[in-house]
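J.: sequence and predicted structure are below.
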Amino acid sequence: MRALVWHGTQDIRCQTVPDPQIEDERDAIIKVTVCAICGSDLHLYDHFMPGMERGDVMGHEFMGEVVETGRGVNGALRKGERVVIPFTIICGECDQCKRGFFSVCERSNRNKHIAAKAFGHTTAGLFGYTHITGGYPGGQAEYVRVPFADKTHIKVPDSLTDEQVLFLGDIFPTGWQAAVQADIQPTDTVAIWGAGPVGQMAVRSALLLGARQVVCIDGVPERLDMARAGGAVVIDNTRESVVERLNELTAGKGPEKCIDAVGMEAHAPRALEHAYDRVKQAVMLESDRPTVLREMIYVCRPAGILSIPGVYGGLIDKVPMGALMNKGLTVRTGQTHVNRWTDDLVRRIDAGQIDPSFVITHRASLEQGPEMYRTFRDKKDNCIKVVLRP
């Protein structure tokens, strides 16, 4: 089959790899009908995340048709069914899964000893996302083996198109969880850093959950335009002071809720600390750039909540813990517990409350994937979200 394969820093190739096979009785094989490039994939593309190996198949945002199941799937999936596959692989039986904390499933990471060394405990296995999270081949391919397939799937109604439901596997529930864990109240101003795909979903999720005002912060004009179209007040951080504008919008009190939809590769074009972080990162004295985290801690209203869906991979420097503690801020983070949210989100899509396909700007073939990685990373051609069809 054809797949997008990692060969090193900024080296993704479309090439032929072996077809996946059933390896366990709870496996299924999915024929991929559509997949996407996620912002988290760019962390692998630029090799900011450890644990990648030459030959790894990329991609964790995909859907398709069931073509084969192991006998242990026991009718949970049938050939021909159309499913979205969450990026988190879940057993559905461990203590964490039973509590709905699917992204920290205790059983699905086949390299849990590596994750435990990196994080103190194992987290869930993820598709196409480093050997720290299991080294599972990803979904930017013609076919995918899905472990624990009786639990790791989302069935979707025939009334909805592939593009309407594709993002149930990652960015829509990620933006939704970011808003939910911010505990949004009707009087809240919610500030969201990052107007990429997750930020766009967070904007609309915060509004659906009843925020009085949503503010989106970015420096890319077309992304700010999309956030504005979704109902946000926007701040261009290349031209304006984020602190001053947020104070203006909140009568000097600061936003009650702040969401970091950027993560480890944050930019701060007007701040000297950005240069500091780039130097520290270049000489491997920190792995992630915490520019957004610092700014959120500074501007958030005392007793507010910081919600962090943006991916971080390792160590950060100069985090103002004194401000965090003395302001009484609550921090909530985590990879997305996808299956906790998807039943509700499918209903919202079907009811016409939201159509997640609004975020798509580019459609291409799998063979065009390496080129589209560069386009997406460099934000060329007004690129916000890329969908690929194998």
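T.: Thanks, I have it.
J.: from now on I want contacts and neighbour counts done on CA atoms only, so please keep to that.
T.: Fine.
J.: which stretches of the stretch 201-350 of the chain form helices?
T.: Taking DSSP state H, counting those that start in this stretch as the criterion, the stretch 201-350 of the chain carries its helices at 221-229, 242-249, 272-282, 291-299, 321-326, 338-350.
J.: and here is the other one:
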Amino acid sequence: MRAMVYRGPYKVRVEEKDVPPIEHPNDAIVRVTLAAICGSDLHLYHGLMPDTRVGMTFGHEFIGVVHEVGSSVQNLQPGDRVMVPFNIYCGSCWFCKRGLFGNCNNTNANNYAVGAYYGYSHTAGGYDGAQAEYVRVPFADVGPSRIPDWMDDEDAVTLTDACPTGYFGAQCGDIVEGDVVIVFGAGPVGLYAARSAWLMGAGRVIVIDHLDYRLEKAREFAFAETYNFTQYGDIVLEMKKTTDFFGADVAIDAVGCEADGAFFQHVTAAKLKLQGGGSPVALNWAIDSVRKGGTISVMGGYGPLFSNVKTGDLMNKGITLHTNQCPVKRQWPRLFDHVRNGYLKPGELVTHRVPLEHIAEGYHIFSAKLDGCIKPLVVPTAV
């Protein structure tokens, strides 16, 4: 098969690899029909994620057709069209039984603190991803679901990570009716979080970014007020002014550690690798922008350690901090209803369809924020 292969920071290419085999009776092999490049894939692309090994295939957002199933698989059969959550989970451990699918205890032998995800370095289990023609799906009776007949493919693929993660980010904000919500970052997750905040009763939604085309999308898709932080001497002061110096009720950090290589690169004195920490600028802005007793939801990707986070302010203001990897399948029942009823159209954020053979260019366009790119999809050549 043809697959995207990592060859070092900023170096990806398409190569021939063996079609993955069934390794366990619970496995399925899925022929990928659509995948996506996620903002968190850029951590890998930029060389910021520990133990990203040469030869790995990225890609944790994908849909496809079941090609082969292991002898123990009961819920799927060849020919089924499926959408697959980015979490790889067993469904039976203490965490899975409580719906914490991103915290599964049985799928990542490499790191106790991190769950397992497709195509996301050996820190996240070492599983190859789906920016390829075929992908192995472990625990095939647990994660994948058949795509409803009424659902568009572009909606389905964005529902495997980005949209549920944004929705989960709004959930983690404990939004109540009338709340003022600030979202830092107008990438796909931030935009989905901003749109979802309205579904949870927000009275006002503000999105902060530095790219005008993404802020335009925030106004169009998420119906949000927008601020370009480069146009203000102190964006935190501006947020205080616009909330009568009270602060927002909820802040959502949808940025994380230097996800695009430019957004918060070099803002702090030191540029740190993820294994040591990272730039916490967005998180500190969130801490400073919420009111006392407010809530912060962190959906941005960080490494094992933060650096220079305002922990004292976090404590003294009585701020509640919620964060986790999104348990995607737990969000699907509500999100499916929202999509079917017309309240949400996740595929509206898709801006580019990149042939697998041109994936290096796709990564460059997405990383450099060229051509108005917000959400790029990958189209395998086998389709």
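T.: Now that the structure is in, tell me what you want to look at. Values in this document were obtained by computation on a predicted structure and should not be read as measured data.
J.: so for Val262 of the first structure, which of the helices of the stretch 201-350 of the first structure sits nearest?
T.: Counting by CA to CA, Val262 of the first structure lies closest to helix 291-299 out of these; the figure is 7.5 Å.
J.: can you check which part of the second structure that closest one sits on?
T.: Taken onto the second structure by TM-score structural alignment, helix 291-299 of the first structure occupies residues 281-289 there.
J.: just stretch 10-28 of the first structure next, same as before
T.: So in the second structure, the equivalent range for stretch 10-28 of the first structure is 10-28, judged by TM-score structural alignment.
J.: and the matching stretch, end to end?
T.: Using CA to CA, to the nearest Å, one end of stretch 10-28 of the second structure lies 31 Å from the other.
J.: buried residues of that stretch, list them for me.
T.: For stretch 10-28 of the second structure, a neighbour-count test (16 or more other CA atoms under 10 Å) marks 12-14, 17, 19, 22, 26-28 as buried.
J.: swap in stretch 268-278 of the first structure?
T.: 268, 273-274, 277-278.
J.: mind putting those in TSV, distance to Gly125 of the first structure included?
T.: Formatted as TSV, those follow (distance: CA to CA, whole Å):
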residue	distance to Gly125 of the first structure
Ala268	32
Glu273	34
His274	32
Asp277	30
Arg278	30
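J.: quick one on the thing from earlier: okay, the helices of the stretch 201-350 of the first structure, which one's buried deepest?
T.: Mean neighbour counts were compared across these using mean count of other CA atoms under 10 Å; the top stretch is helix 291-299, at a mean of 21.
J.: coming back round to it: what residues does the match of helix 291-299 of the first structure touch?
T.: Under the contact criterion CA atoms under 8 Å, 6 or more residues apart in numbering, stretch 281-289 of the second structure has outside partners 184, 236, 239-240, 247-248, 251-253, 255-256, 264, 267-268, 296, 298, 309-310, 313-314, 319.
J.: and stretch 314-330 of the second structure, which stretch of the first structure?
T.: The counterpart of stretch 314-330 of the second structure in the first structure, using TM-score structural alignment, spans residues 324-340.
J.: now the end-to-end length of the matching stretch.
T.: Stretch 324-340 of the first structure has an end-to-end distance of 29 Å (CA to CA).
J.: quick one: distance of it to the chain centre.
T.: On the basis of CA atoms, centre = their mean, to the nearest Å, stretch 324-340 of the first structure is displaced by 15 Å from the centre of the chain it belongs to.
J.: then stretch 62-70 of the second structure?
T.: 22 Å.
J.: how about the residue mapped onto Asp355 of the first structure from the second structure, nearest residue that isn't a chain neighbour?
T.: Here Asp355 of the first structure is matched to Lys345 in the second structure, going by TM-score structural alignment. Of all residues not flanking Lys345 of the second structure in the chain, Val339 sits nearest, at 5.8 Å (CA to CA, 6 or more residues apart in numbering).
J.: go ahead and confirm that neighbour touches Pro333.
T.: No - here Val339 of the second structure lies out of contact with Pro333, judged by CA atoms under 8 Å, at a distance of 10.1 Å.
J.: in stretch 379-387 of the first structure, what counts as buried?
T.: 383-387.
J.: my bad, should have said stretch 242-257 of the second structure
T.: In stretch 242-257 of the second structure, counting by 16+ other CA under 10 Å, buried: 243, 247-257.
J.: could those go into CSV alongside distance to Cys93 of the second structure?
T.: What follows is those, written out as CSV (distance: CA to CA, whole Å):
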residue, distance to Cys93 of the second structure
Thr243, 44
Gly247, 40
Ala248, 38
Asp249, 35
Val250, 32
Ala251, 32
Ile252, 29
Asp253, 29
Ala254, 29
Val255, 31
Gly256, 29
Cys257, 30
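J.: Three-state assignment for Arg107 of the first structure, please.
T.: coil (DSSP: H, G, I helix; E, B strand; the rest coil).
J.: for it, what are its contacts?
T.: Applying CA under 8 Å, 6+ apart, the residues near Arg107 of the first structure are 90-91, 94, 124.
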